[in-house]
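Asks: I would like to see how this sequence folds:
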Amino acid sequence: MPMRPEAFLDHIQERGEYRTREEAARVARVVLALLGAHLVGTVRAQLAARLPETYALILLNPLQAAEPLSPDRFVRVTAAWIGGATEKTALWDVGAVLSTVAAAAGDALLSEVLLQLPPGFDLLFGHPQPT
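Replies: Next comes the predicted model:
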């Protein structure tokens, strides 16, 4: 069952301490577009199925990534796409969105998502994995 759009954005707005839901939505679109470029196949489809339709479509039609981005580069690219963002604010933005995605995904699916991502993304999702 996908998370309702209002609940999804409220969660991001609360986690990111954004003033408006629109700000939360803007950040969510950028982070999900970048995340979608890193995921493939059934894992991406299953994750999309847990998100509100608008955001599922962004995840399924991502920006093209020439190569998988390390967590640091993912944050840097996010900063470049969000007007006025710095690396520090982008790290905050990424955390707000990905922790919400993690909550929507559940532990089993999140583990599969993390297997498709470069090491260190577990921290961006707020779910450090034992090494």
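
Asks: For the rest of this, base every contact and every neighbour count on C-alpha atoms.
Replies: Noted.

Asks: what number of residues lie near residue 12?
Replies: 27 (other C-alpha atoms under 10 Å).

Asks: Distance from the chain centre to the helix or strand that contains it, please.
Replies: Assigned by DSSP states H and E, residue 12 belongs to helix 5-16. Computed by C-alpha atoms, centre = their mean, to the nearest Å, the chain-centroid distance of helix 5-16 equals 12 Å.

Asks: run this one through as well so I can compare:
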Amino acid sequence: MISDRHAPSRQPYGTAYEQMLEKVRYEGAYPTRERADEAVCLVLAGLGRQLTGDERVDLARCLPPEAARVLTAQIPDPQPLTGWAFVKDLAARTGASLATTRWDTGSVFCAVAAYAGADLITRILHELPTGYGLLFGRAELTQAA
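Replies: From the prediction side, this is the model:
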């Protein structure tokens, strides 16, 4: 069971959040809605520690209120993590394997991207260190030296 002790406790959900959980449950092939909720809370709390500025505010506006609260309840880290370090940090917080945590991250980010839209995700990726593009299901191309 995955849990992040820094994630807020959950209350009854609104319809939009229920739909988000169903999308994450489908994308992640999770057996229960509770498992999808755990993944959403873990990954959005982690993203909340990485994202700052207008992108953070704009993303929170796009998400269902329950998801936005998880994202914005976190204090951003002064030194953002790369995409791979982000996954390793989440795995260390929960004791889950890197593969499971990577799966959770991709499943949640797929739903987040659906709410946020391509333009906002592009802005977010420009603000974060390298490695998040792949987590959002996008190729990361680098320029040749």
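
Asks: care to give me the TM-score?
Replies: Aligned and superposed, the two chains score 0.90 in TM-score terms (TM-score structural alignment, normalised by the length of structure 1); 128 aligned residues with a C-alpha RMSD of 1.6 Å.

Asks: what about the helix holding residue 12 of structure 1, how far off from structure 2?
Replies: Compared with structure 2 after fitting, helix 5-16 of structure 1 deviates on average by 0.8 Å (mean C-alpha distance after the TM-score superposition for structure 1).

Asks: What lies in contact with the following helix or strand past that helix?
Replies: Going down the chain from helix 5-16 of structure 1, the next helix or strand is helix 21-36, by DSSP H and E. Outside helix 21-36 of structure 1, the residues that touch it by C-alpha atoms under 8 Å, 6 or more residues apart in numbering are 9-10, 12-13, 16, 18, 44, 55, 58-65, 74, 78, 81-82, 93-94, 97-98.

Asks: Show me what residue 125 of structure 1 lines up with in structure 2.
Replies: Matched by TM-score structural alignment, residue 125 of structure 1 corresponds to residue 136 in structure 2.

Asks: what's the answer for residue 5 of structure 1, then?
Replies: Residue pairing (TM-score structural alignment): residue 5 of structure 1 is matched to residue 17 of structure 2.

Asks: Generate a ChimeraX selection restricted to the buried entries among the contacts of helix 21-36 of structure 1.
Replies: To isolate the buried members of the contacts of helix 21-36 of structure 1 in ChimeraX, using 16 or more other C-alpha atoms under 10 Å:
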select :9,10,12,13,16,18,44,55,58,59,60,62,63,74,78,82,93,94,97,98
